[in-house]
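Undergrad: with the input below, show me the fold.
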Amino acid sequence: MAEEIDFQEQEERELYEHLRIEADKGQALLRLDKFLMNRVENTSRNRIQNAIEAESVFVNGKIVKASYKIKPFDVVTMVLPDPPRDTEVYPEDIPLDIIYEDDDVLIVNKQAGMVVHPGFNNYTGTLVNALTFHLNQLPTMPGNTGRPGLVHRIDKDTSGLLVIAKNEWAMTFMAKQFYDHSIHRKYVALAWGDIEESGTVTGYIGRNLRDRRVMDMFDSEEKGKWSVTHYNVLERLGYVTLIECQLETGRTHQIRTHMKSIGHALFGDEAYGGNRILKGTAFTKYKQFVNNCFELLPRQALHARSLGFVHPRTKEYMEFEVDIPADFAAVLEKWRGYSVTMGE
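TA: Below is the predicted model:
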């Protein structure tokens, strides 16, 4: 039988809530450890099981085992002796590729593999930790605690441009531009398949009902947020296509979700199935070629290449652009070589 937690004893032991997840109304019965694996980013099953065995995980206020079956509306919490640090940012001397900086804004070219802001199980080594070291003080928007200076973000394994607000006025001004969708953002992506010349993908993006770590497309605003991505073909490379994507909205995993939804998952995108051979031949030589590309680029082939906005103080339009990084460029060259042999 599950053990009732004594909340007075919990307070005396100075336990702090680090995580709180409520199961959806459509939640199928699922083991607690598997449920948490689906819901918590950047963690391992071993770490989750250790937390459960240490009696740090509760369901509806009760200590349970890893085999407990989560059902609809169950509330899962994790409590630990130390206070959560996702609202406390520690400065770290991490090199930054700064493209531009003045008194109001800073433009940084984020490297692939760097998380943008601290969060559960991911408190150090982030862009915000680096920014906090580089700058004495950064503003924070209401409801955005723990993410100072940020008015937008890009995924951990996506490279490219981000604008950082250095004061409250700049943050408010830039946030309004993002809200109005007047920021100009263009990404370069390598996608599986032969894509039509141009197109627009629209729909409601929300959390996948089975795996909260990924996003999905829905048919109503009750399940997601409206999203728009325009894309153009830059280069056809046989079984993959290099495209440029312009965001009209900025939803989590927007380009990755949109391209998968039209049958063109991004090359190397593990979360959305692009790290498998989706197009091509059954020849061993081809399989080896693609696997070599995956080794060169062990992430989604997505780069935030250009960023344009109206400066908060001068009111002048500014635009910045950075080349694709070396790993992306190397894979492009390999596909260019392969596509030439296909045409012979």
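Undergrad: going by C-alpha atoms from here, please, whenever you check contacts or count neighbours.
TA: Noted.
Undergrad: show me how far stretch 337-344 is from its chain's centre.
TA: 34 Å (CA atoms, centre = their mean, to the nearest Å).
Undergrad: can you list the buried residues in it?
TA: For stretch 337-344, the buried set under the neighbour-count rule, 16 or more other CA atoms under 10 Å, comprises 338-339.
Undergrad: which residues are contacting that stretch?
TA: With contacts defined as CA atoms under 8 Å, 6 or more residues apart in numbering, stretch 337-344 is touched by 237-238.
Undergrad: which residues in the stretch 201-344 of the chain form helices?
TA: Under the criterion DSSP state H, counting those that start in this stretch, the stretch 201-344 of the chain carries helices at the ranges 254-261, 284-296, 326-342.
Undergrad: this one next, for a side-by-side:
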Amino acid sequence: MNFEVEEASELLPFLLKSMPNRSRNSVKSILTRGQVSIDDHIETKHNYPLQPGNTVTILKNKAAVKQEQLIGLTILYEDEDIIVVDKAAGLLSIASQKEKKQTAHHQLMEYVRLENPLNRIFVVHRLDKDTSGVMMFAKSEKVKRTLQDNWKRIVKERTYVALVEGKVEKSEGTIASWLKETKTHLMYSSQEKNGGLRAVTHYKVLRSNKEYSLLKVQLETGRKNQIRVHMKDLGHPVVGDKKYGAKTNPVGRLGLHAKILSFNHPTTNQLLLFKSDVPTTFIRKTK
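TA: Next up is the predicted model:
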């Protein structure tokens, strides 16, 4: 169910107006369950500001058919060893202290158990809650271990797009530093060895204007918050990333999207490549 936004409004009043046959409590619970997406991200805030041109989509709830029970997740590929998904922004990869069920991991666990209650899903790598795009899960402990122990050899390409603040003048470049985590879970970057992990990020400007730049970002290493920290180092934080210095949030989410994941299959060794479309809001901001 899609609704086009014609005039500026807050999300809850817009939904109440768009679904007059539903009670206020029913509409609120649809929001709270993460069944509302705006353009390309899940939104649960009642007062989220809508702008003309936004598309608001009501996603079917878990009681729907097998594939459609997944909220904020689309399965791109599945076999007996792995599941590759396209994750929406706003969905946690794995459980946190506050949220146990509305996660990619929990939903996929429920999904595979429909076939066999003994089936399980294993986390191989993560995407931040507010990052969208391609991620992979394993269906056994053995496959998980194969992937994690040989990650650098198996993974052939990890490409992201980042919408960052300001016009990036240098058309391409590489950022390298050592990243270490503080006690408050903030990653910080140092040009000197600081007991942290070495991180290398390559970027290329795809398009830009005075306010924003859209970058293609390739990871040589996969450290926690790596792109976000390195964009701050570059002097162009990822939009919506208050934690690492952003002052604007024009897309209502973190401006980071995992576009391509390419790897050799852990069992067959076949080269696989999966893509997720760049969010249209990212492109719109750099016209």
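Undergrad: and the TM-score between them?
TA: Once the chains are laid over each other, their TM-score by TM-score structural alignment, normalised by the length of structure 2 reads 0.69; 213 aligned residues with a CA RMSD of 2.0 Å.
Undergrad: counting neighbours, which bits of stretch 120-137 of structure 2 end up buried?
TA: 120-124, 126-137.
Undergrad: mean neighbour count, the helices of the stretch 201-344 of structure 1: which tops it?
TA: helix 254-261 (a mean of 22; mean count of other CA atoms under 10 Å).
Undergrad: that helix vs structure 2 - mean distance after superposition?
TA: Mean deviation of helix 254-261 of structure 1 relative to structure 2 after superposition (mean CA distance after the TM-score superposition for structure 1): 0.5 Å.
Undergrad: what span of structure 2 lines up against stretch 151-166 of structure 1?
TA: Stretch 151-166 of structure 1 corresponds to residues 124-139 of structure 2 when matched by TM-score structural alignment.
Undergrad: picking that back up, do you know which of the helices of the stretch 201-344 of structure 1 lies nearest residue 309 of structure 1?
TA: Nearest to residue 309 of structure 1 among these is helix 254-261 (20.0 Å), distances taken as CA to CA.
Undergrad: which helices and strands does the closest one pack with?
TA: Judged by 3 or more CA pairs under 8 Å, 6 or more residues apart in numbering; DSSP states H and E, helix 254-261 of structure 1 is in contact with strand 198-207, strand 215-218, strand 225-237.
Undergrad: can you lay out these as JSON lines showing distance to residue 188 of structure 1 and mean neighbour count?
TA: Formatted as JSON lines, these follow (distance: least, CA to CA, whole Å; neighbours: other CA atoms under 10 Å):
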{"stretch": "strand 198-207", "distance to residue 188 of structure 1": "14", "mean neighbour count": "17"}
{"stretch": "strand 215-218", "distance to residue 188 of structure 1": "20", "mean neighbour count": "21"}
{"stretch": "strand 225-237", "distance to residue 188 of structure 1": "9", "mean neighbour count": "19"}
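Undergrad: now the ones you listed as TSV including distance to residue 99 of structure 1?
TA: Conversion of these to TSV gives the following (distance: least, CA to CA, whole Å):
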stretch	distance to residue 99 of structure 1
strand 198-207	30
strand 215-218	31
strand 225-237	25
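Undergrad: related to what we said a few turns ago, including distance to residue 121 of structure 1, could the helices of the stretch 201-344 of structure 1 go into CSV?
TA: What follows is the helices of the stretch 201-344 of structure 1, written out as CSV (distance: least, CA to CA, whole Å):
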stretch, distance to residue 121 of structure 1
helix 254-261, 24
helix 284-296, 26
helix 326-342, 27
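Undergrad: nearest to residue 235 of structure 1, out of these?
TA: Closest among the helices of the stretch 201-344 of structure 1, using CA to CA: helix 326-342, at 9.3 Å.
Undergrad: kindly calculate the angle that that closest one makes with helix 284-296.
TA: With axes from the mean of the first three to the mean of the last three CA atoms, to 10 degrees defining the directions, helix 326-342 of structure 1 sits at 160 degrees from helix 284-296.
Undergrad: tilt between helix 326-342 of structure 1 and strand 225-237?
TA: Inter-element angle recorded for helix 326-342 of structure 1 and strand 225-237: 50 degrees (by the same axes, to 10 degrees).
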